[in-house]
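Novice: sequence and computational prediction follow.
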Amino acid sequence: MYFKIIPQDILETPPPSDAYFRQAWEFCRLWALGEQAFVLHTSGSTGVPKPISLLRTQMQASAQLTQQALELKSGYKALVCLNVAYIAGIMMLVRGMEIGMEMYVVAPSSSPLDAIPEEINLDFGAFVPLQLQTMLAANQKKRLNTFQTIIVGGAAVSPSLLSQIHELEVPVYSTYGMTETVSHIALKRLNGTSASGFYELLEGIDIGVDTRGCLKICGSVTNHEWIQTNDVVELKTPRVFGMIGRADNIINSGGLKIQLEKVEQAIGSFWEGTERYFAWWKPDERLGQKLILIFETTQEVSLDWIKTRLNALLKPYEIPKEIWTIEKFAETPTGKVDKQATFAILP
């Protein structure tokens, strides 16, 4: 089931009976009526969810930058399958309204194309990695290739998913951004001849780093105020950067600092299973913080097998000491893994 929104007709479009679709309809009506400010909430993936007030001018600037970077056109058919209560879904609605794209709104799910009839040829879609992975596993590659452009964000793209993205003909971009920056401020091409391992800023965005090496951002999307992040980056040029990990994802184990994302990336280089996993820590009397792995599975995962493969990829102190398994990860409202909550409910 889907709900179609045509920007120029929104004020004459009757309200849908479905509560989720009505939420999207109400936002688009407010936008068409000229609402100047909106209050959104952060997803809670990196902290306690909090309200953020955004100006219409900031959201318009973001939509215009994305249109320019991805060459989005009026008349495109856009799939809106990210939660419209949060910035990623809201900005899909804003892009549709500002650019003049027909919007096909579906409730968030792991396989959003199932809700759209095959005779509808979509042009633009934004997904989280889990959605893209699920659709590729369901043999929907041919349908994805009918898109003109796909963006993916909200979580890291695993090496196994990246290898599948390389096989797609449609241009696929990874996004970098957050609620405070009104969705993404940088893009990284994941496939094709221009694929890159680094993010390139959209026009009009300035960045720098603080003493921790964490990214700070300023531009029209931030109302020309500097936004400080906790993301540790590597600046290649003033407009190109690579992600290292979050400053709050660095643990101190026996006096040695470990970047958790580095451990996860190393495992991703050889792990071929579909199970989700992440590196975390538990209190330890001797080490202070003991490095562990948590897998979303009901099956046993061999620590020795993983250690053997990590020996050639990581330093000895970066090798996990334990593996824990849980049937289902805790998630934020936007579908991201809530690591702290997951650790709290481990058996």
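Specialist: Thanks, I have it. Here the structure is a predicted model, which is why all the values come from computation and not from measurement.
Novice: please make it C-alpha for all contacts and neighbour counts, starting now.
Specialist: Noted.
Novice: quick one: what helix or strand has Met135 in it?
Specialist: helix 129-137 (DSSP states H and E).
Novice: so Glu296 is in contact with Phe329, correct?
Specialist: Yes. In this structure, Glu296 sits in contact with Phe329. The criterion is Cα atoms under 8 Å, and the distance is 6.2 Å.
Novice: spatially central residue in this structure, please.
Specialist: Gly154 (1.3 Å; Cα atoms, centre = their mean).
Novice: tell me which of Glu296 and Phe329 has more neighbours.
Specialist: Neighbour totals were compared for Glu296 and Phe329, and Phe329 leads with 22 against 18 (other Cα atoms under 10 Å).
Novice: against Val209, how distant is the more buried one?
Specialist: With the distance defined as Cα to Cα, to the nearest Å, Phe329 ends up 33 Å from Val209.
Novice: now Ser163
Specialist: Summarising the geometry, the distance separating Ser163 from Val209, computed by Cα to Cα, is 31 Å.
Novice: swap in Glu169?
Specialist: For Glu169, the distance to Val209 under the criterion Cα to Cα works out to 35 Å.
Novice: who are the packing partners of the host helix or strand of Lys282?
Specialist: Take DSSP H and E as the rule and Lys282 turns out to sit in strand 277-284. Under the contact criterion of 3 or more Cα pairs under 8 Å, 6 or more residues apart in numbering; DSSP states H and E, strand 277-284 touches helix 260-268, strand 288-296.
Novice: dump the ones you listed to TSV, plus distance to Ala195.
Specialist: As requested, the helices and strands packed on strand 277-284 are exported to TSV (distance: least, Cα to Cα, whole Å):
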stretch	distance to Ala195
helix 260-268	18
strand 288-296	30
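Novice: what is the helix holding Met135 packed up against?
Specialist: Counting by 3+ Cα pairs under 8 Å, 6+ apart, the elements that helix 129-137 packs against turn out to be helix 159-165.
Novice: identify all contacting residues around the helix it packs on.
Specialist: If you take Cα atoms under 8 Å, 6 or more residues apart in numbering as the criterion, helix 159-165 is touched by 129, 133, 136, 172, 190-191, 265, 268-269, 271-272.
Novice: output the contacting helices and strands for the helix or strand just after it.
Specialist: Scanning the chain past helix 159-165 towards its C-terminal end, the next helix or strand to appear is strand 172-178 (assignment: DSSP H and E). For strand 172-178, the helices and strands in contact under the criterion 3+ Cα pairs under 8 Å, 6+ apart are strand 149-152, strand 183-189.
Novice: biggest strand in this structure by residues?
Specialist: Using DSSP state E to define each element, the chain has its longest strand at strand 227-237.
Novice: please compare the first structure with the one that follows:
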Amino acid sequence: MDKDTASIPSFGTPDPENLFLASAEGLYSYHQLNRYRTYLMHRLQDFDISGSRPVGFVANSCDELVMAVASCWKSGLPFACFNPSSPAQELEAQITELNPALLITQGDLPLSPEKLPPVLSIQELSLENAFRNEPGDSTVSPGFSFDPDPDQVFGYFFTSGTSSSAKIVPLRRRQMLFAARASARNFRPDSNHFWLLCLPLNHVGGISIIIRSLLYGSGIYRMKKFDEQMVGTFLSENKLFQAASLVPTMLKRLIDIPAFRTHPTFKAILLGGGPISTALLERAVAKGVPVVASYGMTETCAQIAANPLLKPSGTYIPRKSVGPIFEPNDIQIRDEGGTAVKGNTPGLIWLKGPQVFDGYLNKDLTRQRFDEQGWFNTGDFGYLNGNRHLFIESRRSDLIITGGENVSPYEVEEQLERLETIRRAAVTGIPDEEWGERVVAAVVVEKGAPFDPEAIREKLEQRLIAYKIPKQILAVGELPTNRTGKVIRSELPSLFK
């Protein structure tokens, strides 16, 4: 891939006394981060870490993990965060494929010792141990005292995308620098204020909060997991909180709290990681909650499109848009044959620019997803309006093709969730001899509300064309979701057997 010729963004150096990290366990400044970085680099200098052999982390969210990731970025050490909840077979396959120089773990791994690289316990690298030692010169990183090249890989990320097996995405420093600058044009927290981090740290969404905060010189408040009551209190009452990154399910849980409002100096909730319904945005507007709806993926170093900041006093139009693509990146909408289509015509989303990754670790997969001019086929489906605002129709792999017609599950889900009796809905297609795929829906009914599939279908007839209306509607206690509350679509068909 040709490098983009746009100049690399640069950021200033934060005041050492400013807040960097806070959690229920402690409060740490940038000076303490520099001390931890020196300590960590001393511990890692004997390992054969290189651009192709990163530091591997297998740990749940904790202060040490945040400090270690930040230290790796500051020292130019590539890293990879594995999901500690992954099945042993999957985790072993990922570690074998990536071959990290060492693993830093939170506990014993259910893997064969002969298949593991050298292992350090994150308890050995605790903040207590780091700050017990002499602080030394916090500007020096023994063994890694170099100025990182913008083209250097800073991290390796696993993403399933449109296939069942995980793909490894190497992301380079320049991609994160461009992403951070683009995000900052919309909003950024002030120094000594917090960006709420409650996303998993094995995804680019969580990691990008750490690195963007470093670049902005602002602070992070880490929560081990999302708790709507606690988050609601923070964003309503604590003026140190200025930003939060949430997925739509998290925002919905906040909005469901009757008294929830953000405090007057709160800047924005950055919303991404899944389809965003108009009904949810309308509820946020009604409560005066500032929201930035965005679009992105691991391959674009998180968000690459976003609406302008949604102020409580107004809204962006049209509300279903995820905004324009961040400059200097570019976008094309193409048909199945690869030809660019006109505005307001749905098609596949292709991206190119300095925020877009250079390719997967698997070169064959890279050749399948990039064209000769360096455009990346996202596999997502959408269109541009006359003002080049992007509208997401669906993830391409999630499209339901029934009787030759394309159905976006997100469109049907949005209409279902507009009904008063339905709290949440998930729509998928299951094999059907007559139609190819049959549209079906699993719904979580509001407590105490009646469940009448025929009545639901009758209401949908006023909102959807006939082929989009689910032929089967099933009430469930809960939907299959991952740790962020995102529906695991691959598990939906099994509900209908």
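Specialist: Arrived safely, thanks for sending. Everything numeric in this text was worked out from a predicted model, so none of it was measured.
Novice: superposed, what's their TM-score?
Specialist: Scored against TM-score structural alignment, normalised by the length of the first structure, the superposed chains reach a TM-score of 0.87; 344 aligned residues with a Cα RMSD of 2.9 Å.
Novice: can you get me a residue count around Pro308 of the second structure?
Specialist: By the criterion of other Cα under 10 Å, Pro308 of the second structure has 18 neighbours.
Novice: more crowded one of Ser163 and Val209 of the first structure?
Specialist: For Ser163 of the first structure against Val209, the residue with the higher neighbour count under other Cα under 10 Å is Val209, and the figures read 17 against 13.
Novice: can you tell me the element the aligned partner of the more buried one in the second structure falls in?
Specialist: With the correspondence set by TM-score structural alignment, Val209 of the first structure lines up against Ile333 in the second structure. Using DSSP H and E, the element containing Ile333 of the second structure is strand 330-334.
Novice: that strand vs the first structure, average distance?
Specialist: The superposed strand 330-334 of the second structure is, by mean Cα distance after the TM-score superposition for the first structure, a mean 1.1 Å from where its aligned residues fall in the first structure.
Novice: stretch 167-180 of the second structure too?
Specialist: Averaged out, stretch 167-180 of the second structure is 1.3 Å away (mean Cα distance after the TM-score superposition for the first structure).
Novice: in the first structure, what range does that stretch match?
Specialist: Residues 50-63 of the first structure are matched to stretch 167-180 of the second structure when aligned by TM-score structural alignment.
Novice: pull out the buried positions in that stretch.
Specialist: By neighbour count, with 16 or more other Cα atoms under 10 Å as the criterion, the buried positions of stretch 50-63 of the first structure are 54-56, 58-63.
Novice: turn the residues you listed into a markdown table, including secondary structure.
Specialist: Output for the buried residues of stretch 50-63 of the first structure, formatted as a markdown table (DSSP: H, G, I helix; E, B strand; the rest coil):
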| residue | secondary structure |
| --- | --- |
| Leu54 | strand |
| Leu55 | strand |
| Arg56 | helix |
| Gln58 | helix |
| Met59 | helix |
| Gln60 | helix |
| Ala61 | helix |
| Ser62 | helix |
| Ala63 | helix |
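Novice: closest one to Leu144 of the first structure out of the residues you listed, please.
Specialist: Sorting those by how near they are to Leu144 of the first structure, with Cα to Cα, puts Ala63 at the top with 22.7 Å.
Novice: element containing the residue nearest to the closest one when sequence neighbours are not counted?
Specialist: Distance criterion Cα to Cα, 6 or more residues apart in numbering; nearest residue to Ala63 of the first structure, sequence neighbours excluded, is Arg95 at 5.1 Å. Of the helices and strands defined by DSSP H and E, Arg95 of the first structure is found in helix 87-99.
Novice: and the aligned residue in the first structure for Glu433 of the second structure, how far from Leu303 of the first structure?
Specialist: Glu433 of the second structure maps onto Glu285 in the first structure, with residues paired by TM-score structural alignment. Counting by Cα to Cα, the gap between Glu285 of the first structure and Leu303 of the first structure amounts to 21 Å.
Novice: so for the two, which sits in the more crowded spot?
Specialist: Leu303 (15 against 8).
Novice: isn't the more buried one up against Ile319?
Specialist: No. Counting by Cα under 8 Å, Leu303 of the first structure stays clear of Ile319, with 9.9 Å between them.
Novice: what about the helix holding Arg95 of the first structure, how far off from the second structure?
Specialist: Using mean Cα distance after the TM-score superposition for the first structure, the mean distance for helix 87-99 of the first structure is 0.6 Å.
Novice: corresponding residues in the second structure for that helix?
Specialist: So helix 87-99 of the first structure sits over residues 204-216 in the second structure, by TM-score structural alignment.
Novice: burial measure for the aligned residue in the second structure for Glu272 of the first structure, as a count.
Specialist: In the second structure, the residue equivalent to Glu272 of the first structure is Glu420, according to TM-score structural alignment. Under the neighbour criterion other Cα under 10 Å, Glu420 of the second structure is assigned a count of 10.
Novice: so is Glu420 of the second structure in a helix, a strand, or just coil?
Specialist: Look at Glu420 of the second structure: counting by three-state DSSP, its state is coil.
Novice: how near is whatever residue of the second structure lines up with Leu122 of the first structure to Val440 of the second structure?
Specialist: Leu122 of the first structure maps onto Phe241 in the second structure when the alignment is built from TM-score structural alignment. As judged by Cα to Cα, Phe241 of the second structure and Val440 of the second structure stand 41 Å apart.
Novice: who's more crowded, those two?
Specialist: A side-by-side neighbour count of Phe241 of the second structure and Val440, using other Cα under 10 Å, places Phe241 first with 27 against 22.
Novice: these two touch, right, the more buried one and Asn192?
Specialist: No. Counting by Cα under 8 Å, Phe241 of the second structure does not reach Asn192; the two are 9.5 Å apart.
Novice: returning to what we had before: mean per-residue distance, the longest strand of the first structure to the second structure?
Specialist: Superposed on the second structure, strand 227-237 of the first structure shows a mean distance of 1.8 Å to its aligned residues (mean Cα distance after the TM-score superposition for the first structure).
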